[in-house]
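Engineer: Have a look at this fold, sequence not included:
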């Protein structure tokens, strides 16, 4: 028996990606009378909404609603409240999905009696530059993303703490509440941690995949990872709990702080310079030979090493800024008492 499913897709300035995302939805092998696709637009300044409008004329199950505040958790909450499905599936415009994506997620959700299930996320690139290939590699490698299983894959259905683009029973939101609208980033992580805290079951499914397109140049990649690291830390402040993060989220922070402090202290005591170079050369050597053993291309491997450094250092620096912001907020809070 088919169930009504609502797809919620937060968007803003996705003109380069939106057509491929919509084409994926149109090609789903799930009866369209049991499907609605709600695009929540954060006041796009490009042709995103115009492109969607050309599809709406032919596919009435596609809708657009406006998100004046422009941030993802508010978009998700607007979409959920406007939805009519028994299940909520959060999609991303920077991704494309196989034909059986919805049918498979529903099948596994019912089979496992899960509150949320998600697919393995395969990182791909539209560009064939060495920079784009390097970013694709580090975002798919355990040396880049640690034990982020939805990026490196699993062999069997596995109960986990979080998944990308979750497929939720709608009743979950009545039970634990909606997305935390204070969190510009890390809102999915926090929601899933809250779900687990309330005895919810979340599973990563191995035979369902989606393709995700990350940023394809180091500048935008750095900015994206920096903000993610920053908001992972800030989520602890706003939720007043460390339960929204895992050990793997702290490793880039420890790495970045170790480099910065050993370098700065080296001007006081020369021995710290040795520690700095030991960390940097050891880290670089391990990751360079890791990449070379797989790609066997010196130029690409060199770009991959840069990709690792950008990924880890940007995330770590973002986390450090998040910590400083938390300290400042705590000091201001005490002064106001």
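Structural biologist: Thanks, I have the structure now. Given the structure is predicted, the values throughout are model-derived calculations rather than measurements.
Engineer: C-alpha only now, for contacts and for neighbours.
Structural biologist: Noted.
Engineer: isn't there a strand covering residue 211?
Structural biologist: Yes - with DSSP: H, G, I helix; E, B strand; the rest coil as the criterion, residue 211 is part of a strand.
Engineer: So which bits of stretch 84-98 are buried?
Structural biologist: Buried residues in stretch 84-98, counted by 16 or more other C-alpha atoms under 10 Å: 84-85, 87-97.
Engineer: just stretch 131-148 next, same as before
Structural biologist: Neighbour counts over stretch 131-148 (16+ other C-alpha under 10 Å) mark 131-141, 143-146, 148 as buried.
Engineer: Would you mind measuring the gap between the ends of it?
Structural biologist: For stretch 131-148, the first-to-last residue distance is 22 Å (C-alpha to C-alpha, to the nearest Å).
Engineer: ok, and here's another one to check against it:
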């Protein structure tokens, strides 16, 4: 579990893991970064109270570094990635291990079931489970079990992690997609299992949501530059929309009809919000157009402005900080 500034949800997230209805041994490794809240104190207290929990440092604060450090400190042949704000259902690990055995997959994962508490979080949760907000990715909107490009979180065979060298610490974001790509490229199978539903707590405000999706877009562009042929129209839609709206605004003083583009987008978002947000409370429904626009524009702008210097040079090996995690042990 990579942990940074997770004081609010950490104890509940760990409790959900320890309470799994799973017949085998469970260990929890928390890789704690330099947080600005009481995360370190909470993590240490949890470990002191339960010998199944171990805390390891992640001085960089970066997610892939934390994951590699936690994997290196773990002992078992199956490794489940869990986030500090993800709430596992009680049968999550049992279903995952059964699915690994039944399918022969190297990694299985399920649905990122976003659930909000405040009106803004409820609006984000709605957008994150809607095709208007995130496209048709099964781990967001659901679907039937089967092979997938990537899945949410993931329960891995340690042998697969050893084969690909773990997470590439070059990728500050999109590290899951990137590693799943390498697993598939080396002959492995990534499997979507809709029975594995994980409750996810969305970002609490527009600023945090914009930052999240800006970095998603920026680092998805890095992945596409590193692994040719991994981009498709779904990923190009947000940057194309941002470019079209910017162009419309720029030429509108000389050609007023160009305002049809940003105006049409705004109308489409309002109409889409009315349909997808029909079951939301009023306060959340009012925030839904802002949420959609924030997600689309932030992702698109991050993709468009992603600097080439972020790309990992072709042929460079998967990067890990020293000492290297001993994935095969």
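Structural biologist: That came through, no problem. The structure presented is a predicted model; accordingly, all values stated were derived computationally and were not measured.
Engineer: What would you report as the TM-score here?
Structural biologist: Once superposed, the chains reach a TM-score of 0.88 (TM-score structural alignment, normalised by the length of structure 2), with 311 aligned residues with a C-alpha RMSD of 2.0 Å.
Engineer: before we move on, back to that, strands - which of the buried residues of stretch 131-148 of structure 1 land there?
Structural biologist: With strands defined by DSSP state E, no entry of the buried residues of stretch 131-148 of structure 1 lies inside them.
Engineer: in the superposition, what's the average offset of the helix or strand hosting residue 289 of structure 2 relative to structure 1?
Structural biologist: Here residue 289 of structure 2 sits within helix 282-304, counting by DSSP states H and E. With mean C-alpha distance after the TM-score superposition for structure 1, helix 282-304 of structure 2 departs from structure 1 by a mean of 1.7 Å once superposed.
Engineer: which residues are contacting that helix?
Structural biologist: 119-124, 126-127, 132-133, 206, 209-211, 213-221, 236-242, 269-270, 273-274, 277-278 (C-alpha atoms under 8 Å, 6 or more residues apart in numbering).
Engineer: And stretch 262-270 of structure 1, by the same measure?
Structural biologist: 272, 273, 275, 276.
Engineer: Buried residues, it. List them.
Structural biologist: 262, 263, 266.
Engineer: Then stretch 33-51 of structure 2?
Structural biologist: 33, 34, 39, 40, 42, 43, 44, 46, 47.
Engineer: Could you do stretch 17-33 of structure 2 as well?
Structural biologist: Neighbour-count burial for stretch 17-33 of structure 2, counted by 16+ other C-alpha under 10 Å, picks out 17, 18, 20, 22, 26, 28, 29, 30, 31, 32, 33.
Engineer: and those as a markdown table, adding secondary structure and distance to residue 144 of structure 2?
Structural biologist: Formatted as a markdown table, the buried residues of stretch 17-33 of structure 2 follow (DSSP: H, G, I helix; E, B strand; the rest coil; distance: C-alpha to C-alpha, whole Å):
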| residue | secondary structure | distance to residue 144 of structure 2 |
| --- | --- | --- |
| 17 | helix | 25 |
| 18 | helix | 28 |
| 20 | coil | 24 |
| 22 | coil | 24 |
| 26 | coil | 28 |
| 28 | strand | 30 |
| 29 | strand | 31 |
| 30 | strand | 32 |
| 31 | strand | 33 |
| 32 | strand | 35 |
| 33 | coil | 36 |
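Engineer: quick one, what contacts the alignment partner in structure 2 of residue 29 of structure 1?
Structural biologist: Under the alignment (TM-score structural alignment), residue 29 of structure 1 pairs with residue 21 in structure 2. Applying C-alpha under 8 Å, 6+ apart to residue 21 of structure 2 gives the contacts 90, 91, 93, 94.
Engineer: Where does residue 21 of structure 2 fall, secondary structure wise?
Structural biologist: Residue 21 of structure 2 belongs to no helix or strand, assigned by DSSP H and E.
Engineer: Can you give me the distance of residue 295 of structure 2 to residue 37 of structure 2?
Structural biologist: 26 Å.
Engineer: Residue 305 of structure 2 too?
Structural biologist: Residue 305 of structure 2 sits 31 Å away from residue 37 of structure 2, going by C-alpha to C-alpha.
Engineer: Quick check, residue 34 of structure 1 in contact with residue 5.
Structural biologist: Yes - Residue 34 of structure 1 is within contact range of residue 5, at 6.2 Å (criterion: C-alpha atoms under 8 Å).
Engineer: Structure 1: which residue goes with residue 199 of structure 2?
Structural biologist: So residue 199 of structure 2 corresponds to residue 211, using TM-score structural alignment.
Engineer: er, residue 145 of structure 2 actually
Structural biologist: So, by TM-score structural alignment, residue 145 of structure 2 is matched to residue 157.
Engineer: count of neighbours near its match?
Structural biologist: For residue 157 of structure 1, the neighbour count with other C-alpha atoms under 10 Å is 17.
Engineer: Tell me the secondary structure at residue 60 of structure 2.
Structural biologist: The local conformation at residue 60 of structure 2, judged by three-state DSSP, is coil.
Engineer: contacting residues for residue 92 of structure 2?
Structural biologist: Counting by C-alpha under 8 Å, 6+ apart, residue 92 of structure 2 has contacts 20, 196, 197.
Engineer: sorry, back to before: the match of residue 145 of structure 2 - nearest residue in space that isn't next to it in sequence?
Structural biologist: In this structure, residue 157 of structure 1 finds its nearest non-sequential neighbour in residue 205, 4.8 Å apart by C-alpha to C-alpha, 6 or more residues apart in numbering.
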